[in-house]
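Engineer: turn this into a model:
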Amino acid sequence: MKLVSWNVNGLRACVRKGFLDYFHKIDADIFCVQETKLQEGQIQLDVEGYYQYWNYAERKGYSGTAVFTKKKPLSVNYGLGNDSSQVEGRIITLEFDSFYLVNVYTPNSQRDLARLDIRLEWEDRFLEHIKTLDAMKPVVLCGDLNVAHHEIDLKNYKTNHGNSGFTKEERGKMTRLLNTGFVDTLRHFHPETEGLYTWWSYMKTVRERNIGWRIDYFIVSNRLENYLIDSQAHTEIYGSDHCPIILEMEAPKNH
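Structural biologist: Predicted coordinates for the structure are as follows:
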């Protein structure tokens, strides 16, 4: 089973830059995207053989998530209930026979940390959502989590301590999530490999010099660890300021 996650930073722009070429070539069983930045009816994608699920932000040109899956899910839920996550279109949860898939675009705490309190409150609600699902079936969580967990996860960690995406509070919430019974799949396979980034500034030559951050993740319930085959970032794929990430795993058996 092959799963892909990609923050496309505007799906219509990414389509103009080759999104569909990559989509068809990678032939994923489940393909998740974040930051679609569009409203219903603003795009028609030729993705025959896939069921499509969209969560649009109310604000135009902002946020949004989508999932394309070859297998029809048992159920689909949007957001975290009656709260701002639904307004901003940040979460889609799909239930399959033997696992839940959660596609998420985590709120950014912003450069001046103006949304840090909102972000931390979100983390608490989101963790409860994941724990509730995990109590019923294992969870595969993917998306742009807007945090570099450890110093190895960004190039210039010394000058970024305390900045958005690398505050002790945000990093602590990630540690808490993993300690609740989850595995960061990339670090499962590459625990000490440096330079494995998924996002780069659009500033000139930054991506070419790999001055990046790893803020996109595939995270799974601990009991799926033995099903994992590979986890990697396709850094050679452009079209967004993020690159796609890929998880290959055996299809889980019913737990």
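
Engineer: make it CA atoms for all contacts and neighbour counts henceforth
Structural biologist: OK.

Engineer: contact partners of stretch 108-119?
Structural biologist: 106-107, 146, 163-165 (Cα atoms under 8 Å, 6 or more residues apart in numbering).

Engineer: drop anything exposed from those.
Structural biologist: The neighbour-count test (16 or more other Cα atoms under 10 Å) marks 106-107, 146, 164-165 as buried among those.

Engineer: closest to R125 among the contacts of stretch 108-119?
Structural biologist: T106 (11.7 Å; Cα to Cα).

Engineer: okay, now V102: neighbour count?
Structural biologist: 25 (other Cα atoms under 10 Å).

Engineer: and the gap between it and M136?
Structural biologist: For V102, the distance to M136 equals 14 Å [Cα to Cα, to the nearest Å].

Engineer: quick one: W122 is in a helix?
Structural biologist: Yes. Under DSSP: H, G, I helix; E, B strand; the rest coil, W122 falls within a helix.

Engineer: okay, K131 and V139: tell me how far apart.
Structural biologist: In terms of Cα to Cα, K131 sits 9 Å off from V139.

Engineer: one more to put side by side:
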Amino acid sequence: MNSTPLRITTLNLNGIRSAASKGVDAWLREHARPDWLCVQELKALDTDMKPELRTLGGLQGAFHHAEKAGYSGVGLYFRHEPDALRIGFGASEFDAEGRYVEARYRLPGGMQLALVSAYFPSGSSSEERQQAKFRFLAVFEEHLKELKAQGEVILCGDVNIAHKEIDLKNWKGNLKNSGFLPEERAWMSHVLDDLGYVDVFRALNPNPDQYTWWSNRGQARAKNVGWRIDYHLATPGVAALAQRGSEAIYTAERFSDHAPLSIDYALPF
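Structural biologist: Predicted coordinates for the structure are as follows:
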């Protein structure tokens, strides 16, 4: 059994080829060294995935590509070979958009663990997309219940929701904007308070000004006018294995309009 904490990093790449051109692979190999890497917004079809993109950070990857070229797509890279992989979560409307990869492990001591990379829809482009986002949240809530009933879960990814006022700089100006709508925030509260998931980063770090995404407009990143919309959501048993002080949002280099979020877990491998 491995007593060394194992690192899980999540990052919305805003295009895997773009992020690769900005040095994300070297950062992963030399600095972050995650055991699992959850990525979102591949913006690449399977035919676009050159060998160096399939083994990012020296890890082996599994992918869920969108049917539409240059759109969405997620990946999950792993150092430890899963016992099972699942591509898509069974909702045809959203599986066509490439939003879900799950790696399942049977660990020593009987723990069943599902590790998920997920990309929730954004509703910011139109009312039509906002309604699609609400449909996603409704169907994905049922999936979260099913996952939790099967064992421990760590879901990492871009949820496209800032939960509380502390989770974005300009909350007063965004009360009617997608990503901070009352219905979206209530959904997050329901997942945490009623379904029993844990917002692991926030459990470890109660401090303000902790953001993972910044608009490309108006020097938002330089001024840290950001949003925290990238999460580790975990069931309580495995959330309790998260190592306080390991949580890190990496901003020294820029691979995307999002920043990588890493947390170490004392998982019994």
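
Engineer: picking that back up, closest one of the buried ones among the contacts of stretch 108-119 of the first structure to Y53 of the first structure?
Structural biologist: Nearest to Y53 of the first structure among those, with distances taken as Cα to Cα, is T106, at 18.1 Å.

Engineer: list the contacts for that closest one?
Structural biologist: T106 of the first structure neighbours (Cα under 8 Å, 6+ apart): 90, 119, 143-146.

Engineer: looking at these, which is nearest F68 of the first structure?
Structural biologist: Distances from F68 of the first structure to the contacts of T106 of the first structure, taken by Cα to Cα, are shortest for G143, at 13.7 Å.

Engineer: not counting its neighbours along the chain, what's nearest that closest one?
Structural biologist: V104 (4.9 Å; Cα to Cα, 6 or more residues apart in numbering).

Engineer: alignment lookup: the one you found to the second structure.
Structural biologist: In the second structure, the residue paired with V104 of the first structure is A118, using TM-score structural alignment.

Engineer: same thing with A13 of the first structure?
Structural biologist: So, by TM-score structural alignment, A13 of the first structure is matched to S18.

Engineer: give the helix, strand or coil label for that match.
Structural biologist: helix.

Engineer: burial count for it?
Structural biologist: 15.

Engineer: separation between it and S178 of the second structure?
Structural biologist: 26 Å.

Engineer: hmm, K137 of the first structure is touching Y100, no?
Structural biologist: Yes. With contact defined as Cα atoms under 8 Å, K137 of the first structure counts as touching Y100 (6.5 Å).

Engineer: now for H242 of the first structure: what does it line up with in the second structure?
Structural biologist: Using TM-score structural alignment, H242 of the first structure pairs with H258 in the second structure.

Engineer: separation between the nearest residue to its match once chain neighbours are set aside and S262 of the second structure?
Structural biologist: Nearest non-adjacent residue to H258 of the second structure, counting by Cα to Cα, 6+ apart: W213, 4.3 Å away. From W213 of the second structure over to S262 of the second structure the distance is 14 Å, taken as Cα to Cα.

Engineer: for the stretch 51-200 of the first structure, which segments count as helices?
Structural biologist: Ranges of helices within the stretch 51-200 of the first structure are 84-87, 116-134, 157-160, 168-179, 185-189, based on DSSP state H, counting those that start in this stretch.

Engineer: mean neighbour count and distance to V47 of the first structure added to these, as CSV?
Structural biologist: Converted to CSV, the helices of the stretch 51-200 of the first structure look like this (neighbours: other Cα atoms under 10 Å; distance: least, Cα to Cα, whole Å):
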stretch, mean neighbour count, distance to V47 of the first structure
helix 84-87, 18, 25
helix 116-134, 16, 29
helix 157-160, 12, 39
helix 168-179, 16, 34
helix 185-189, 17, 27
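
Engineer: could you provide those helices in JSON lines, with additional columns for distance to A233 of the first structure?
Structural biologist: Formatted as JSON lines, the helices of the stretch 51-200 of the first structure follow (distance: least, Cα to Cα, whole Å):
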{"stretch": "helix 84-87", "distance to A233 of the first structure": "27"}
{"stretch": "helix 116-134", "distance to A233 of the first structure": "24"}
{"stretch": "helix 157-160", "distance to A233 of the first structure": "20"}
{"stretch": "helix 168-179", "distance to A233 of the first structure": "19"}
{"stretch": "helix 185-189", "distance to A233 of the first structure": "9"}
